[in-house]
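Just need the structure, nothing else, for what follows:
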Amino acid sequence: MARIGYARVSTTDQNLETQINKLKAEGCEVVRSEKVSGASREGRSELATVLDFLRPGDELVVTRLDRLGRSTRDVLNLVHECEQKGAHVTVLDPHVTTRGEMGHLVITVLGMVAQMERRFIKERQREGIEKAKAKGVYQGAKQRIDRTAILDLYAKGIGAAAIAKEVCCSRMQAYRILNEIKASDRSR
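Modelled structure (predicted):
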């Protein structure tokens, strides 16, 4: 029987160290961690690795339930998958485990709270953006892809696939940016 820890933060500028230390202090022999949103399971390769690794009698340990997921359905599906493998889930804060029926009830309620919290966060974010727009200070999200480089490469006659490779983005992103640039040029 192994205790396997899973730590997650949503953004790259957040720190995993506190979660990892708590999981190790709880006796987790293996701790997997990642910096990715908990809104869905998409792109959470470390979580997939943990789920693949679980054996009967193992325990998946997380510091808080929202580290496992932000959707009640997703959390319950993860708990179900663990149980199908004969493993169980333990949350450290508040301390609850799926070893008993009461634990299932508490995890369901905590999952619902995590989902509500995500909705509240999104609502506050939307309100903040609206206020910033009203003040004229909202500049939108930071662009992750160098649009000028894409435009320069396109002007040199380089195709979208080669551009995508050059600027390290998907071909679809390159096409989307090129189409946005063309549309804004037409509207001028």
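
only C-alpha atoms for contact and neighbour calcs from this point on.
Noted.

For the closest residue to residue 47 other than its chain neighbours, grab the count of nearby residues.
If the residues on either side of it in the chain are set aside, residue 47 comes closest to residue 6, at 7.1 Å by Cα to Cα, 6 or more residues apart in numbering. Counted with other Cα atoms under 10 Å, residues neighbouring residue 6 total 23.

ok, the residue nearest to residue 149 when sequence neighbours are not counted - contacts?
Spatial nearest neighbour of residue 149, excluding adjacent residues (Cα to Cα, 6+ apart): residue 167 at 7.5 Å. By Cα atoms under 8 Å, 6 or more residues apart in numbering, the contact list for residue 167 reads 145, 146, 149, 150.

Would you state the helices of the protein in chain order?
Counting by DSSP state H, the chain has helices at residues 17-25, 45-53, 65-68, 72-84, 101-135, 147-155, 160-167, 171-186.

Any quick PyMOL command for the buried ones out of the contacts of residue 167?
Selection of buried members from the contacts of residue 167 for PyMOL, criterion 16 or more other Cα atoms under 10 Å:
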select buried, resi 150
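
Residue 31: which of the contacts of residue 167 is nearest?
Among those, residue 145 lies closest to residue 31 (Cα to Cα), at 32.4 Å.

Looks like the closest one contacts residue 169 (just checking).
Yes. At 7.4 Å, residue 145 counts as touching residue 169 under the criterion of Cα atoms under 8 Å.

how many neighbours does residue 110 have?
Under the neighbour criterion other Cα under 10 Å, residue 110 is assigned a count of 20.

Now it. Nearest residue, chain neighbours left out?
Nearest residue to residue 110 in three dimensions, chain neighbours excluded: residue 65, at 6.9 Å (Cα to Cα, 6+ apart).

want to put them side by side, so please do this one too:
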Amino acid sequence: MGELVGYGRVSSRTQSLDIQTDALTRAGCKKLFSEKMSGTRTEGRKELERMLDYVREYDVLVITKLDRLARSLPDLLKITARLEEKGVQLRCLDQAIDTTTPEGRMTYQILGAVAEFETNIRKARQREGIDAALAKGADSPFKGRPATITADAVNAAIAETGSKAGAAKKLGISRDSVYRVLKG
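Reported below is the predicted structural model:
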């Protein structure tokens, strides 16, 4: 008999994993993997990779919702193939999916396609809103967040640390932000 292994994910650092973690624990998962990262692609999702390396034959991967595992059908199918290759089943708590049956696999694939569709629709709506705001020109409410670091502060940090990377670390910003401030 295998182990129940839980995987939870939220899209941003400000979101809480508590609801998923509680549900996975109540479902009997002893081992949990969780992360705060976008689900639109699998690259860079370290906890997903750790979980996929950890699970073994007869284990059951438990998730709360299908979109916590993947947001695109190709990624979903790729993850499913890896699980099947290892002899691992999938249980989705909120959508009653069980990949041990042909019906469950079909439901899994249909819901994966719906999740991908929802992601694409949301992106299209967001892009339409941004384009409409930018079309307003100078009166546009879409101007981005005002800069909090000045070029003088960046130059002083570079002089103090001896590098742009050091300045970024000292100021608590990314290297890209350092270059952007110096360019602008």
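
hmm, back to that, ok, the residue nearest to residue 110 of the first structure - contacts?
Counting by Cα under 8 Å, 6+ apart, residue 65 of the first structure touches 75, 91, 93, 107, 110, 111, 114.

so residue 132 of the first structure sits right up against residue 138, yeah?
Yes. Applying Cα under 8 Å as the test, residue 132 of the first structure and residue 138 come out as touching, 4.9 Å apart.

Please name the nearest non-neighbouring residue to the residue positioned nearest the centre of the second structure.
Of all residues in the second structure, the one closest to the mean position by Cα atoms, centre = their mean is residue 38, 1.9 Å from it. Of all residues beyond its chain neighbours, the one nearest residue 38 of the second structure is residue 11 (4.3 Å), with distances taken as Cα to Cα, 6+ apart.

Next, the contact list for the one you found, please.
Going by Cα under 8 Å, 6+ apart, residue 11 of the second structure touches 36, 37, 38, 39.

from memory residue 35 of the first structure sits against residue 6, does it?
No. Residue 35 of the first structure lies out of contact with residue 6 (Cα under 8 Å); the separation is 11.3 Å.

Stretch 47-62 of the second structure: which residues count as buried?
Applying 16+ other Cα under 10 Å to stretch 47-62 of the second structure flags 47, 48, 51, 52, 55, 56, 59, 60, 61, 62 as buried.

So which residues make contact with that stretch?
With contact meaning Cα under 8 Å, 6+ apart, stretch 47-62 of the second structure is reached by 1-7, 24, 29, 33-35, 42, 82-83, 86-93.

Counting neighbours, what do you get for residue 40 of the second structure?
Residue 40 of the second structure is flanked by 16 other residues according to other Cα under 10 Å.

and the closest residue to it other than its chain neighbours, how far is that from residue 77 of the second structure?
In space, and not counting its chain neighbours, residue 40 of the second structure is closest to residue 71: 5.0 Å by Cα to Cα, 6+ apart. Distance, residue 71 of the second structure to residue 77 of the second structure, using Cα to Cα, to the nearest Å: 11 Å.

who has more neighbours, these two?
Just comparing residue 71 of the second structure and residue 77: by other Cα under 10 Å the higher neighbour count belongs to residue 71, 24 against 15.

which residues sit in contact with that one?
Residue 71 of the second structure is in contact with 39, 40, 41, 112, 115, 116, 119, counting by Cα under 8 Å, 6+ apart.

circling back to that earlier point, from the buried residues of stretch 47-62 of the second structure, pick the one nearest residue 126 of the second structure.
residue 48 (27.2 Å).

gap between that closest one and residue 122 of the second structure?
Distance from residue 48 of the second structure to residue 122 of the second structure, by Cα to Cα: 24 Å.

Distance-wise, check residue 110 of the first structure relative to residue 169 of the first structure.
Taken as Cα to Cα, the span from residue 110 of the first structure to residue 169 of the first structure is 37 Å.

my guess is the residue nearest to the centre of the second structure contacts residue 10, does it?
Yes. With contacts counted by Cα under 8 Å, residue 38 of the second structure reaches residue 10, the gap being 7.1 Å.

can you tell me which residues contact the equivalent of residue 150 of the first structure over in the second structure?
Matched by TM-score structural alignment, residue 150 of the first structure corresponds to residue 154 in the second structure. Contact analysis of residue 154 of the second structure by Cα under 8 Å, 6+ apart lists 167, 168, 171, 178, 181, 182.
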